[in-house]
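Asks: here is a sequence together with a model predicted from it:
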Amino acid sequence: MFIKPTKLEHARVELLKSIKLKKNVIEVPLQKATERISYKQINSKLNLPSTTNSAVDGYGIASATYFANPKTEFSVIGVAKAGHPFKKKILSSQAIEIYTGAIMPLGVDAIVMHEKCERIDNKVKIKEDIKKNQNMRPVGENLKKGEVVVNKGKVLNSADIGQLAASGNSKVNVYEKVRVSVISTGDELVSANSKNRLEGQIYDSNKPMLLSLLNQNYLNLLDMGIVKDNRSKLAAKYAEALSKSDVVISSGGASDGIEDHTQNALKDVGAKCLVWQLAMKPGKPMAVGNLKNKLIFCLPGNPVAAFVCTKLLIKPLLIKMSGGIDLEPLEIKLRSGFEHTKRVGRAEYLRAKIVNDGKDTIIKLHGRKGAGVISSLTGADGIVEIPMECKSVNIGDLLTFFPFDHRGL
């Protein structure tokens, strides 16, 4: 256990060492494989394309004839379309009308686009200089036989699905989903659908937010409800969640206050505390426990802190537990468009927007500050990191920016 607040990257490295990977494998149809994690490396069983074909709509000719006499009028003797090959050989004075994806007929070694040709009846003349092999897709241009289609541990995306289908795969072996239980804690919390909200009570935002944030196809999420600020009830809920899942995530009760029961509840279920407090803002009051290779993440109750810790620490670990290799959040180096001061000894993660000031792309802070101000997340493009040993940020300083998923294509 870390006695004092630990660096985020140190916590990530140490927790990765404690993770037991999923080993069970299942076969799923390709149309259900998006965001699943590949169990093994898959190699192409064929060349793509398997034959040389046309990259454009136009006319196929023998380039040597054109080079000998650019004014040659070629006789058009047929049409080749994708799925409908022209099976005769094209002679030196002949041309074939050909469309994108069509197999290249024998005798053709150049394709000229329609708009670069002049056709009168069954004769066609070339109106521009050409090169041998132009506008032709060679065998294996997309994939060569034996080439890797996806690596073991790849989180499959839409492009992977397309490539797997093109290489003849209708099913794929993937890791079994990691089961994750999500719990909110606090006497003041009620569900958003509650009709009897009392004075002093607030709607629970953390659990719905975390369930949405972790809505990945390689995870199986369980909503374990809201637990009151009570040590025995929290320990009982942890025990129930551990019996149903591989990972438990709770929010609230991770500080050192009288009503913060996380430490004792972890002890009560027999979990070993691996991390207690992170050297970051927001997110300092966070704990991680381990019981029989199952992790319990105890997030702060403040929504922004819970969001940031989940993005930067929990999600990469869940990918690893699920068998994945894409662990690190995407980082972009951008110049600061703001000034900021902080104390040395902890990193800060501020909500920010990417702005073009007419000259450069820069980062500007977004929304009101504060770990409980969830509105600072809505409309933000991502999180900007202010390093631990940094005292101040000046305009123009180079900073690390973590974009949110929804800002990608």
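Replies: All right, it came through fine.
Asks: contacts and neighbour counts: CA atoms only from here.
Replies: Will do.
Asks: can you show me the helices along the stretch 101-250 of the chain?
Replies: Taking DSSP state H, counting those that start in this stretch, the helices of the stretch 101-250 of the chain run over residues 158-166, 206-213, 231-244.
Asks: can you get me a residue count around Asn69?
Replies: Residue neighbour count, defined by other C-alpha atoms under 10 Å, stands at 10 for Asn69.
Asks: okay, one more to line up with it:
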Amino acid sequence: MIAFDDATALVSGLARPLARERVGLDQADGRVLAAPVLAQRSSPAVAVSAMDGYAVREADLSHGPIRLPVMGAAYAGRGFEHPLAPGACVRIFTGAPAPAGTDRVVMQESVRDEGEVAFFPQAPCGGRHVRAAGCDFRAGDELLAAGLRLTPQRLIAAAAADLSELEVVARPRVMILSTGDELHEPGHGPGDGASIPESVSFGLAALVRAWGGEVIGRRRLGDDLPALQAAAGAALEAADLVVVTGGASVGQRDYAKAMFAPFGLDCVFAKVAIKPGKPVWLGRAEGKLVVGLPGNPTAALVTARLLLAPLIAGLGGQDPDRALAWRRAPLAETLEACGDRETFLRARSVAAGVAPLSDQDSSSQKALALADLLIRRRPGDSAAATGDQVEVLDF
């Protein structure tokens, strides 16, 4: 059994980005860039108007009031084809290319439209309302660095670079195997009370997707070793990472490790000195990673948040440490002293800080639904009073 910090260090060491692939912009949301995004063109490519108004030469308005003939109009995507003649103006709209010779756009609210003539009652002042070519960025500029996760804001920048595809890190493909004769598919129980709905895989699948992974399948399996071994082989062939829940202890039907034995399972660690979730384990088989989580729902989700989330983040090109961004927050209630095992308490955010849930049982599911934080308690931590600062992690 190893310490939690040692386990996370081993996870970070294995959480290396997978292969690169190219995807279209409409498939790139949430992906991590494997290469920088370089602008293929300047933005704007030519000087454009920042306002609806009239394109003019500054010198022509130095002695207002004045009337200037309107030579034509310029629209976004369809500019005025000729240079701006001295002593004239062009009706122009936001985003339209500014005619050659333009050095100012006068807002339409400051001009009186007199048909073929525009009346300027006074010399303009303030901003010129012309966006110079390349004022946003120039061709060849790096708009986004490799390693960034694509957000809505960053996708706009990538599209503005005039790229239709981006080079990204492949999403880790994850197979989730839930084991136990006692499990049934939600909504399809036998009604005899002997079985329970399989709930863990749905939460795990959501966590995998939230941290950048792709769930390629969920399977519910009974405690039959040959069938489990067949499922393990198929999962290793299809996935980059296999997550198995249940069967992690030492009971007669705890087959989570045995099901991977024919595929050369090499355990990185077999237990972690934490509560809940001590039986969590990590290994490699057939060149693929395997994570074993407890069968109890709360223990499974807590250990997944602590160890599976950074693993998926790193495989997908993110910094695995981003998944363990601990911060400090004040306690809204008192806490008892911690025992000899590192403990992660489920808690919720409240106005006064963070409140630990009253039900900390590792199989609780109603209480789990209330938790949005984990409180970290180090081995031997003394009792904490209301207002004391504690380490917390978004859950």
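Replies: Looks like it came in fine. Quick caveat: nothing in here was measured; it's all calculated off a predicted structure.
Asks: what sits against Lys244 of structure 1?
Replies: Arg179, Ser181 (C-alpha atoms under 8 Å, 6 or more residues apart in numbering).
Asks: map it onto structure 2.
Replies: Residue pairing (TM-score structural alignment): Lys244 of structure 1 is matched to Ala238 of structure 2.
Asks: and Ile98 of structure 1, what is it in contact with?
Replies: Counting by C-alpha under 8 Å, 6+ apart, the residues that Ile98 of structure 1 touches are Ser54, Asp57, Gly58, Tyr59, Gly60, Val79, Ala80, Lys81.
Asks: in space, what's closest to it - neighbours in sequence excluded?
Replies: Nearest residue to Ile98 of structure 1 in three dimensions, chain neighbours excluded: Ala80, at 4.7 Å (C-alpha to C-alpha, 6 or more residues apart in numbering).
Asks: pretty sure the one you found belongs to a strand, no?
Replies: Yes: counting by DSSP: H, G, I helix; E, B strand; the rest coil, Ala80 of structure 1 is located in a strand.
Asks: my guess is it meets Ile96, correct?
Replies: Yes: applying C-alpha atoms under 8 Å, one finds Ala80 of structure 1 in contact with Ile96, separated by 7.0 Å.
Asks: so for Leu274 of structure 1, which of the helices of the stretch 101-250 of structure 1 sits nearest?
Replies: Proximity to Leu274 of structure 1 (C-alpha to C-alpha) singles out helix 231-244 among those, at 16.3 Å.
Asks: quick one: that closest one to structure 2 mean distance?
Replies: Helix 231-244 of structure 1 differs from its equivalent in structure 2 by a mean of 3.6 Å after superposition (mean C-alpha distance after the TM-score superposition for structure 1).
Asks: so how far is that helix from its chain's centroid?
Replies: 31 Å (C-alpha atoms, centre = their mean, to the nearest Å).
Asks: do the same with stretch 96-115 of structure 2
Replies: The answer for stretch 96-115 of structure 2 is 44 Å, by C-alpha atoms, centre = their mean.
Asks: and it, which residues are buried?
Replies: Burial within stretch 96-115 of structure 2, assessed by neighbour count using 16 or more other C-alpha atoms under 10 Å, is assigned to Ala96, Pro97, Ala98, Pro99, Thr102, Asp103, Arg104, Val105, Val106, Met107, Gln108, Val111.
Asks: for Asp57 of structure 1, what is the corresponding residue in structure 2?
Replies: That one, Asp57 of structure 1, aligns with Asp52 by TM-score structural alignment.
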